[in-house]
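Participant: how would this look folded up:
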Amino acid sequence: MLCLSSIIFTFLALLAFAKGENCESPQFKITSYSTKDARLTAESAAQVEITVKCKNGKQPSTLYADINGQVVPCAQSAGSPGKYYLGVSAATHKQLAKGRTSVKLYDDDTYSALRKTRTDDAAKAVKPFGEVDFYHPGASFGPWLPSEFIAVIGFGLVWWAAYRERSKILA
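Facilitator: As a prediction, this is how the structure comes out:
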C-alpha cells in the first residue's frame, strides 16, 4: 500500500512539474537593423532581435509574431535563452513602411487560441502575449551621383587645366 501511494504521489508531482509555468510580467527589449540604401537592393528587409525577460524566470519555448496580419515564427537563440529573432522582408521599399511598425507576439498558449479562431473579429479578441514596435528609417536613394564620381571628375578637370597651361608654356 505504501508503495502504491508513493507511486501515485510521484506521478502527480511529475505531472505538476511537467505542466510548468507560464511567463509572468514579460518585459521586452528590441534591437532592429534594416535596409538603409535603396540603390544597392530592390527589396527592403529588417532583422528584429527581441529579448524577453519574465518575472518568474520562465521563458516561452517559442514565439510567433503577427506583422500586418501575417503570423510567422520567431527563431530562438541557442546560446542565449530569452532571445528571439524575427526577419521581415518586403518586395519593394514602399511595402515596408517608414516609421514604427507594430508587432504582436504570441507564445504557445495565445497562438493556439489564435489558431482556433475562425473570424477576424474573434482573432482580434485574442489577447497577445506582448506587443512591441520596431523602427524602420526607410530606404534612402541618396544623391544621383556618388561623391567619388564627382571627385574623379574634379581631379580630371584640374589635371586637364594644368596640362593645357603646361603645353602653352612649353610651346
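Participant: CA only for contacts and neighbour counts going forward, please
Facilitator: OK.
Participant: Name the single longest helix found in the chain.
Facilitator: Counting by DSSP state H, the longest helix found in the chain is helix 147-170.
Participant: Phe141: what's its closest spatial neighbour, skipping adjacent residues?
Facilitator: In this structure, Phe141 finds its nearest non-sequential neighbour in Ala38, 5.1 Å apart by C-alpha to C-alpha, 6 or more residues apart in numbering.
Participant: Check the gap between the one you found and Ser61 for me.
Facilitator: Going from Ala38 to Ser61 by C-alpha to C-alpha, to the nearest Å gives 36 Å.
Participant: With Ile153 instead?
Facilitator: 58 Å.
Participant: the helices in the protein, which residues?
Facilitator: Using DSSP H, helices in the chain cover 2-19, 108-116, 120-125, 147-170.
Participant: now the other sequence, so there's something to compare against:
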Amino acid sequence: MKYLILVSFLFFYIVSVQCSTCTKPEVTASAYTTQDATVLTNIAFVAEFSLKCSNGVKGIPLYAEINGKTLPAAKTGEDNKYQVSWIEEVKKSRTGDYSLNLYDEEGYGALRKALRSGEDISSVKPLVTIVVNHPGAYQGPWVNSEFMAAVLSILVWYLAFTAKSKLLS
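Facilitator: Below is the predicted model of the structure:
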C-alpha cells in the first residue's frame, strides 16, 4: 500500500511538472526606456509583457537574460502578465535593440549550468525572446548655457573696451 501511494504521488508530480511547461508561447510586449539623461546617471529599461501558452498554462515562473545578466520576471497581478526591469549606466548604454531572452524554470536551470561551467549561453534555447528598442537618451546641449554666458560677457566686455579705447585716442 505504501508503494502504491508513493508511485501515485510520483506520477501526479511528474504530470504536474509536464503540464507546467509552456508550449508554443505567444508574447505581447511593450517597453519603456529613459530618454532624458541630463541629470541621471542610469538609464532605466522596463519591459512589460503577457505570455499566452497554447496548452493553457498560466502563472509559470519566468526568468530573463540580458547581456549575460539574469533577472527574475515579476508577475504583475494577473496570471499571464509579467514585468522585467534593469538599469545601465548612461555611458555604457547604447542605442538600438536589446534582446531580452525569457526562460522557464527548466531553461533557467540549463542557463545557470552553462554560466557556471563557462559554456556558450547561446546553446540554451530561450522560451521566447523580446526585443526592447532604446532610441537613445538626451544628455543636454553640446555647450552649457553657463559657458555661453561667460563667452558672451567676455565678448561684450572686449567690444566695449575696444570702443572706449578708440574714442579716447
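Participant: before we move on, the earlier item: pick the most buried one from the helices of the first structure.
Facilitator: Per residue and on average, the most neighbours among the helices of the first structure fall to helix 108-116, with a mean of 15 (mean count of other C-alpha atoms under 10 Å).
Participant: residue range for that helix in the second structure?
Facilitator: In the comparison with the second structure, helix 108-116 of the first structure aligns to the range 105-113 (TM-score structural alignment).
Participant: Give me the neighbour count for the closest residue to Ala91 of the first structure other than its chain neighbours.
Facilitator: Closest residue to Ala91 of the first structure apart from its sequence neighbours, by C-alpha to C-alpha, 6+ apart: Glu43 at 5.0 Å. Per other C-alpha atoms under 10 Å, the neighbour tally for Glu43 of the first structure reads 16.
Participant: what does Val132 of the second structure give?
Facilitator: Neighbours around Val132 of the second structure, by other C-alpha under 10 Å: 19.
Participant: show me the contacts for it.
Facilitator: 31, 47, 97-100 (C-alpha atoms under 8 Å, 6 or more residues apart in numbering).
Participant: Next, name the residue at the spatial heart of the first structure.
Facilitator: Taking C-alpha atoms, centre = their mean, the centroid of the first structure lies closest to Val48, which sits 2.0 Å from it.
Participant: Was I right to think that one contacts Phe28?
Facilitator: No. Val48 of the first structure is beyond contact range of Phe28, at 11.9 Å (criterion: C-alpha atoms under 8 Å).
Participant: Remind me what the longest strand seen in the second structure packs against, helices and strands.
Facilitator: Identified as the longest strand of the second structure according to DSSP state E is strand 42-52. If you count contacts as 3 or more C-alpha pairs under 8 Å, 6 or more residues apart in numbering; DSSP states H and E, strand 42-52 of the second structure packs onto strand 26-33, strand 81-89.
Participant: With mean neighbour count as new columns, can the ones you listed be given to me in CSV?
Facilitator: CSV is the format used below for those (neighbours: other C-alpha atoms under 10 Å):
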stretch, mean neighbour count
strand 26-33, 15
strand 81-89, 17
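Participant: any chance of those in JSON lines, with distance to Asn55 of the second structure too?
Facilitator: Formatted as JSON lines, these follow (distance: least, C-alpha to C-alpha, whole Å):
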{"stretch": "strand 26-33", "distance to Asn55 of the second structure": "11"}
{"stretch": "strand 81-89", "distance to Asn55 of the second structure": "17"}
